[in-house]
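Undergrad: Quick one: sequence plus predicted model below, questions after.
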Amino acid sequence: MSAQGSPKITLIRSVNEQPILRHSESEGVSADVVTSDKMSVFSRLHSLRGKVRLFGHFFHAQFLLLAVVEYLSFVSVYLFVSPLLDTTRLSSPLAQRWPEAAFAGMILVLAIASMGLYDARQREGIKGALIRLMVACLSGLLAMILLDALFSLFTTDAAYIGEFVLLAIVYSIGLRIYFYKFVDGNVLQRRVLVVGAGRRAASIDKLRRKTDQRGFELVGYVRTSPDEPVQVGNHKLLDIDDDIRHFAVEHQIDEIVIAPDDRRRRLPLEGLIDCRMSGISITDLLDFFERETEKIRLDLIQPSWLIYAEGFKRNILRSVAKRAFDILISSVMLLICAPLMALTALAILLEGKGRGPVLYRQERVGRDGRCFNLYKFRSMRADAEKDGVARWAQPNDSRITRVGSCIRKYRLDELPQLWNIFVSDMSLVGPRPERPEFVEQLSKVNALYKERHRVTPGLAGWAQVCYPYGASRKDSMEKLQYDLYYVKNHGLLFDFYILVQTAEIIFFKKGVR
């Protein structure tokens, strides 16, 4: 015991001689005695750690901070640094230049986001990140020059915009080197305590990649009872003498995750209520995984969770706005892409020497289970399924033609689906529509597969952003977890975020088969 009677952690030995952390109190000190300083610090900061929910989606606080710092820095560079290269530009009033600076900074931030550089799933090292940063800034520069040529958004010339982007690249490289070395995975993490030590709780321990653990720091596990089977490492097992609130506040726990294998086991309800009333978050295991992995774990899902979970909502205004956005973008894209679509059709005709259709029509399952005809440019031989049996596409599929391989690589085969979007069979964003034969098979594997059809299928989707191309039952079940996440949390701004992220897939040819 310490001289002043403060709580402490000691090591005890379990039955298999592995050390277990044990928390105990000094005699005469109540567990309710907690310093107000720790409580005030905790209550002010815990909601800013880990992942932050915005517009139905979860973003890492670290990357949100990076985006805000970069945006403000880009605006400052445009206003105060770039003019130093040509002092005559300082004569224009600040009030005239700041809207341009705000717009230029936003274009660069969106370009960087489109390369996945604010995405926690980005697993490339600093070299790969810098390459993506260069590509993002170049595309941002081209976008600004094009928009300025069309709408005269800037009072400066193209040379000034180029100088601004060059300075922004230099600054952003230095900032990101510092970020990846000192900030990423080191600050703004939630300290998490898990109630439960069985199979369900052990699933958290399997998140071993840095990308999966960016948002939290696992403090340890607490057994619900002495006879609960243990499937977590004993070095992470805690014995806190039934005083969970005092331990949580003393060790600055931000969140307690409830993860017993058997819901009928006795939980420390009084202590958990005390923690909740003290401002500590209490989270169900499935909600924890939804936030940290951005998908809904099929192996942990329970019917009661589906009934009571937030989300899965329908909003008439959101639906009308989304439909209007689909009509606007699909009609504009059909006009812009018309020459490219004509060249693609010509290439298919020349390769096939005029034999075989240019467009491939295939029945797919849409919203509420209704079927529709999906259109694509034909990328396989005309006799690819001459026996009438539906097959998954395979790696290096021999049925794919040379032109087909090229248009698949850059997603050009999907362009005719803009018509499906225009006539409301599809949306710009949503779960990818699947063939009726596969839907029937996959619904037998997991009954939740049909829940994908609660929303309109899309040209781009959350599963395509998060998961590489897959064409098997196993891959479909993995993608279903991301599709359910989208169905639960979909919204206009989340759709926009998915569209921005899709640029990375097209440019770097991720998931192409």
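TA: On my side now, so go ahead.
Undergrad: C-alpha from now on. contacts and neighbour counts both.
TA: Will do.
Undergrad: and the next element down the chain from the longest helix seen in the chain?
TA: With secondary structure taken from DSSP state H, the chain has its longest helix at helix 316-351. Next helix or strand after helix 316-351 toward the C-terminus (DSSP states H and E): strand 359-365.
Undergrad: the inter-axis angle of the next helix or strand after that following strand versus helix 316-351?
TA: Once the chain leaves strand 359-365, the next helix or strand it forms, by DSSP H and E, is strand 371-377. Computed by axes from the mean of the first three to the mean of the last three CA atoms, to 10 degrees, the angle separating strand 371-377 from helix 316-351 equals 50 degrees.
Undergrad: So what touches strand 371-377?
TA: 344-345, 358-366, 412-417, 420, 425, 436 (CA atoms under 8 Å, 6 or more residues apart in numbering).
Undergrad: want to compare, so here's the second one:
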Amino acid sequence: MIRLFKHYIPHAVMLLGLFDLALLIVAGEVAWIARATQIGTDPGHIGDRLDMLALFAGIVWLAMIAVGTYGSEALRSMRYAGARLLVAVSLGIIALSVIDFVLPGHTFWRSTLFYAMFIAIGLLIANRMLVGTVIGTSAFRRRVLVLGAGERAKRVRELADRQGSGFAVVSFIAMNEGSQVLEEAIPRAAIHDLGRFVENIGASEVILALEERRNSLPLKDLLRIKTMGVHVNEFSSFVERETGRVDLDTLNPSWLIFSDGFSSGRMLSSAAKRVFDVAASGLLLALTLPIIVIFAILVKLDSKGPAFFRQTRIGLYGQEIQLVKLRSMRTDAEKDGAKWAQKDDPRVTRLGKFIRKVRIDELPQVWTVLKGQMSFVGPRPEVPQFVTDLEDKLPFYAERHMVKPGITGWAQINYPYGASVEDARAKLEYDLYYAKNYTPFLDLLILLQTLRVVLWPEGAR
């Protein structure tokens, strides 16, 4: 994987994305020449329109990231990828048409964009069929050696067996650490020279998946392997990198303390985040105020009660904040206390089902962002009753409050809506990853991917 601003991106995804970007530039150029030839105009030199080509490719590429064309499912299914590509290119063309209307001359003619849309879709689908198939083969997967034969080693094998996995396990070695779960593991005693064995099988990474390290950690062997240029990784760090979440089952305070993350350099990032929150929330409030007013009236007409719902939530450092949303439930929904949302929740009103599905009920939260109590990106703020309960049941739950809560977040785009302690545990693993690895780049990825969640709201309740 490639680490970009503390966030890992699979080599296959990076390679496919760079090919896509190049093909979008080609599509823009071919469309320009085709349109110019059709109307009998000299297309001119390509250098005169490099800025327009870059704008075209960049906007469409961002739309592709936003709708999930580089997600694991899109890399596995051509049907899924094709649907996402159609939506992404269409959204990109619409955005470019708006830019051309507002700022004439800064992008292609709208007639040229029409040509570019179909050419881009054709090239991108062909890229998926050719390059996408090739990068999914074992030739592009890292060769990993696992030290261990217990439950942790078994989890590494399960990760490797997933479709779209970026690595393949070439061997498991039982390190005499206790019970052996994987029968195919080679006993350590059967290998005379571990360093030479790693070299012979061509492993590029060694994973320490030991259940118990005492008297089983081969320090001399690991030192030699490291000096040979082979990457040595600890199990928790490996799982974090491969899954985009912190594994609570193996997490211990010492790893959290000594691993990379929670850097002091985030002060500048936090200042930039606040500037973005103020500018974006002010603009968004101005643009969406008519929508909020219209749906506030509709909520009043649809069911008895106030248009807005106010609730106390837990924010930064465990402080209480007041959350404002458009009301989507009956006024007596929490007469017996706060409850987890359910599928087809009977407490949700008729209009409430719609505004939840398209996230319109979240728009008033932008005011909380403008006040500085929330951010656009961060862990979901929970009610105090849930927080108290979850802090007793889930380790490290309080650490998610070390960053501002957000309207959207890493957990929200990677995991369906949580409605149980088990769901809260899974989402906590993503929240801890965000708190540990926060950068403006990760915020940008989350904001782009939020469009995918809005367009395909699989987890909305």
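TA: Right, received. Where do you want to start? Please read all numbers here as calculations on a predicted model, not as lab measurements.
Undergrad: Any idea what the TM-score is?
TA: Here the TM-score for the pair of chains, by TM-score structural alignment, normalised by the length of the second structure, is 0.95; 458 aligned residues with a CA RMSD of 1.8 Å.
Undergrad: and the contacts of strand 371-377 of the first structure, which are buried?
TA: 344-345, 358-360, 364-366, 412-417, 420, 425, 436 (16 or more other CA atoms under 10 Å).
Undergrad: residues touching residue 136 of the second structure, list them.
TA: Counted by CA under 8 Å, 6+ apart, residue 136 of the second structure has contacts 12, 164.
Undergrad: From residue 201 of the second structure, how far off is it?
TA: Relative to residue 201 of the second structure, residue 136 of the second structure is positioned 21 Å away (CA to CA, to the nearest Å).
Undergrad: cool, residue 287 of the second structure as well?
TA: On the measure of CA to CA, residue 287 of the second structure and residue 201 of the second structure end up 59 Å apart.
Undergrad: what does residue 100 of the second structure give?
TA: Counting by CA to CA - residue 100 of the second structure and residue 201 of the second structure are separated by 56 Å.
Undergrad: quick one, which of those two is more surrounded?
TA: In this view residue 100 of the second structure and residue 201 are compared by other CA atoms under 10 Å, and residue 100 has more residues nearby, 16 against 13.
Undergrad: excluding its backbone neighbours, what's nearest the more buried one?
TA: residue 107 (5.7 Å; CA to CA, 6 or more residues apart in numbering).
Undergrad: Would you confirm that the one you found contacts residue 96?
TA: Yes - using CA atoms under 8 Å, residue 107 of the second structure is in contact with residue 96, at 6.9 Å.
Undergrad: Name the residues contacting each of those two.
TA: If you check residue 107 of the second structure and residue 96 against CA under 8 Å, 6+ apart, the residues they both contact are residue 56.
Undergrad: which residues of the stretch 351-461 of the second structure fall in strands?
TA: 375-377, 406-408 (DSSP state E, counting those that start in this stretch).
Undergrad: how about TSV for these, with mean neighbour count and distance to residue 58 of the second structure added?
TA: Formatted as TSV, the strands of the stretch 351-461 of the second structure follow (neighbours: other CA atoms under 10 Å; distance: least, CA to CA, whole Å):
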stretch	mean neighbour count	distance to residue 58 of the second structure
strand 375-377	26	23
strand 406-408	21	24
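Undergrad: now for those strands, which one comes closest to residue 336 of the second structure?
TA: Evaluated over the strands of the stretch 351-461 of the second structure, closeness to residue 336 of the second structure peaks at strand 406-408, with 26.2 Å, by CA to CA.
Undergrad: so how far does that closest one sit from its counterpart in the first structure?
TA: By mean CA distance after the TM-score superposition for the first structure, the fitted strand 406-408 of the second structure averages 0.5 Å away from its aligned residues in the first structure.
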